[in-house]
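In: kindly return the folded structure for what I paste below:
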Amino acid sequence: MLLPPKDSVLRQASFTNFWISRILSSTSFQMLSVAIGWQMYALTHDAFSLGFVGLAQFIPMVLLTFVVGHAADRFDRRKIVCLCQLIEGGIAALLLVGNMAGWLGREQILLAAAILGACRAFEGPSSSALLPQLVPKHILQQAIAWSTSAGQTAQILGPSLGGLLYSLGASCVYGAATIALLTAGILTCFIRVERSERKTEPVSLRSVFLGLEFVYRHPAILGTISLDLFAVLLGGATALLPIFAQDILHTGPWGLGLMRTAPAVGALLMSLILAYYPLQRAVGLKLFAALAVFGLATMLFAISTNLVVSLVALLLTGASDVVSVVIRSSLVQLQTPDEMRGRVNAVNSLFIGTSNQLGEFESGVLAGFIGPVPAAFLGGLGTIAVAGLWMYLFPSLRRLRSLSES
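Out: Predicted structure coming up:
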């Protein structure tokens, strides 16, 4: 149980609704991504069309970032999350109908992917900013760890469940996602939050970009967000996993599946540990230590020629990355006023999305020039170098003792 007995049953129920809703929503999105991508390629046999699916989901996140943050700070975050989940459920239902009726084609899939991307762009920052309103401040770090565990559970279950259901037919995936998303929306509607008096400043160009200004003015937040950006950018070897599976470890598709799952399993285990044993002291040093482990584990993966060793290395990358995620998220939530949380979380989401997307691009390009093993090894080395540089550039982050320090 996350909340102590003295806290209200209503608050516990609200957090439980939030957690289950997050699992259902994130798992459904993973399932839909698998089904949409597979069906697009089945219909077109065109790699470019497959790439456009990812682009259609990514572009709304970039274009809507600052609008999303401003909306999350002006309107009821619970209603925003609920509306997004219901719209996503409606899109899944339309995909179901289109697939069964036979009119689902390339253009319809791309449009659905774009709407799903826009909904996720609104849902993510609004959901993150909503969480501090559900639990007491002193257990927020544990709540974030539980929330992170929900996301990791979705990453493990979503793709495999989507693939399994797709083997029975695309309609099975779309039908299951429709039910799950509508259920998530209903659960979110029943969340009860403490009313907070938020300042509603007039809409202006400055107010829209105020989240970026806030991050820049707070070295601890800027340091941890930018550190995660560059560490993942350099150390992300995810794009190279098919090459390692086929050419280096000689495992085939089953080995690739295990390797893709390993980081999420490590992340899930670590998030559960942090939920019960939150970080208390020397938080800044623990952040840099986690990044060092991430870099070393990436280097171990790069030189490994044994599947078991590679899986252990990937599991360690997932576990160490979660430490960074929980510290970053907790800092953002605890050191940001409630009236600014939507905009600051939107900036945070932009950094995360950029690092993941560009990290895979960087790894692929570098591997094309020097080979996958040197590229992955240098990526891990680069992560350690960035961590060392950030210790020098952001001394306040290095000296950070607790997450509640200002």
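
In: hey, let's count contacts and neighbours off CA atoms from now on
Out: OK.

In: quick one: list the elements packing against the longest helix seen in the chain.
Out: Secondary structure of the chain per DSSP state H: the longest helix is helix 9-44. Counting contacts by 3 or more CA pairs under 8 Å, 6 or more residues apart in numbering; DSSP states H and E, helix 9-44 is packed against helix 47-74, helix 106-130, helix 140-166, helix 170-189.

In: same thing but 10 Å
Out: Under the contact definition 3 or more CA pairs under 10 Å, 6 or more residues apart in numbering; DSSP states H and E, helix 9-44 sits against helix 47-74, helix 77-101, helix 106-130, helix 140-166, helix 170-189.

In: report the contact partners of residue 154.
Out: 22-31, 148, 160-161, 264, 268 (CA atoms under 10 Å, 6 or more residues apart in numbering).

In: one more, please, to line up against the first structure:
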Amino acid sequence: MSSAVPHSAFAAFASRDFTLLTINQCCLTFAVLIQEVLIAYYLYQITKNPLILGLVGIMDFLPFLVLSLWGGYIADRFNRQRILQISFSFAIPLSIALWISFDLFHTQTISANLLLISCLSILFLFGCIRGIYSPCFNSLRPFVVPEHLYTNAATWTSMCWQASGILAPVIGGFLLAHLDLDITFSVIVALFLSGSIALWCLQKRDFPQIQTESVTQSLKEALHFIFKTKIIFWAMFLDLSSVFFGGIIALLPIFAQDVLHIGADGFGLLRAAPAFGALVMMIILIRYPPKSRPWQIMLIAVTGFGLCTLLFAVTRQLYFSVAVLIIMGACDSINIVIRQTILQLIPPKDMLGRVAAINGIFVTSSNELGALQSSVMTRFFSVIPAMLMGGSLSLLCVVLTKLKTKDLLKFRF
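Out: The predicted structure is shown next:
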């Protein structure tokens, strides 16, 4: 493991290929989120059925969940960079097909039902691309920056996701409100095209490859590695437990309406607060990376996340609630950066794709299942007891993790 090396906040961008990957990442995030805003808005306007909004998410999530493990296998078995380039290129014709579908509907060439089927089918294919793209992208990054810059690169990657997540829906809403559908789709296609060009400009490189031909055997090897490697297993456990028990994003509409009585504007403020906190903390982490005692810092951050859940449950003031959510987002961003660095630094290079795929499934599933868990708890116990129980269980998981990982407290990058 490398010792700490002083570097500037922009050190990772000295790598041309990391810069290209970041351009691709930003183009992808903006394009996908603007497209999601467009699809959700227009399909609801056409159908007036709120169930459609759930279907939009499911049609992207399910193929990602199914294909991620296979995507991790092929990333390690073949040239992950070439697979990344080819898989991402399919986003361009899919987006054009979506554009054509909406144009055909507006010219009354196809019915609303056919438009709905077309949109959901295309979203399903986008989910398939994501299932292959995600493990290839995450396992490629360690090959384009040196080890001592892994933390810096992970921080920039996470910050780009957060910034894009804040700005893209706003831009999407502006495009829909002030410009026509064709211009909005042309922006989306241009973003996908730019992201694809960035990937095809990457320097050619070779990768270590696994020798086994069996998908099942190779995935068993990756799972065995995760379970026997204490720092990876407990890092994933911490993230899963904190989001599963302590995640409160799904409950914010209930809290805004029934507890704080703040309406849509206040809800928007609550919804944006965690992302703002995460973005600010990541800017700090770029300058001051958590290389000294990162495991101890991670435990403190997840503890802060759980405490914020408890505080949010008992507060009745809007601005205090916003402040708590900002701190919560900041704590979560520390957890993300440290976990991503661990997942790049510890696994063997020929196992990065599979480990990234398994981690991606854990992260995505914990978000989805956490939202379901909090909703079910709220249904039976009401929103405030549900938050208090979730925060308490999250803190208990931190205590368990600390007891099991005392030997990792002095670990450093």
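
In: re the thing from before, so which of the contacts of residue 154 of the first structure comes closest to residue 215 of the first structure?
Out: The nearest member of the contacts of residue 154 of the first structure to residue 215 of the first structure, counting by CA to CA, is residue 148 at 22.0 Å.

In: residue contacts, that closest one?
Out: 19, 22-23, 142, 154, 267-268, 270-272, 275, 322, 325-326, 329.

In: what is the equivalent residue in the second structure for it?
Out: With TM-score structural alignment defining the correspondence, residue 148 of the first structure maps onto residue 158 in the second structure.

In: please, which helix or strand holds residue 254 of the second structure?
Out: Assessed by DSSP states H and E, residue 254 of the second structure sits inside helix 252-254.

In: that helix maps to which residues in the first structure?
Out: Mapping helix 252-254 of the second structure onto the first structure (TM-score structural alignment) gives residues 241-243.

In: that stretch vs the second structure, average offset?
Out: Using mean CA distance after the TM-score superposition for the first structure, stretch 241-243 of the first structure ends up 1.1 Å from its aligned counterpart in the second structure, as a mean over the superposed pairs.

In: what comes into contact with that stretch?
Out: Contacts of stretch 241-243 of the first structure (CA under 10 Å, 6+ apart): 247-253, 255-257, 259-260, 367, 371-373.

In: 8 Å instead, please
Out: 256, 259-260, 372 (CA atoms under 8 Å, 6 or more residues apart in numbering).

In: and for stretch 343-353 of the second structure?
Out: Residues outside stretch 343-353 of the second structure that contact it (CA under 8 Å, 6+ apart): 1, 71-76, 135-136, 138-139, 142, 147, 150, 207-210, 222, 232, 355-356.

In: which of these are buried, as a ChimeraX select command?
Out: Command for ChimeraX that selects the buried part of the contacts of stretch 343-353 of the second structure, burial taken from 16 or more other CA atoms under 10 Å:
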select :71,72,73,74,75,76,135,136,138,139,142,147,150,207,209,210,222,232,355,356
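
In: any idea how far whichever residue in the second structure pairs up with residue 83 of the first structure is from residue 183 of the second structure?
Out: Alignment note: residue 83 of the first structure maps to residue 86 in the second structure; criterion TM-score structural alignment. Using CA to CA, to the nearest Å, we find residue 86 of the second structure at a distance of 26 Å from residue 183 of the second structure.

In: neighbour count winner among these two?
Out: Neighbour tally, residue 86 of the second structure and residue 183, criterion other CA atoms under 10 Å: the higher count belongs to residue 86, 16 against 12.

In: ok, back up a step: how far off centre is the helix holding residue 254 of the second structure?
Out: Distance of helix 252-254 of the second structure from its chain centroid, counting by CA atoms, centre = their mean, to the nearest Å, is 21 Å.

In: do stretch 201-209 of the second structure as well
Out: 25 Å.

In: ends of it, how far apart?
Out: 23 Å.

In: again with stretch 173-182 of the second structure
Out: End-to-end distance of stretch 173-182 of the second structure (CA to CA): 14 Å.
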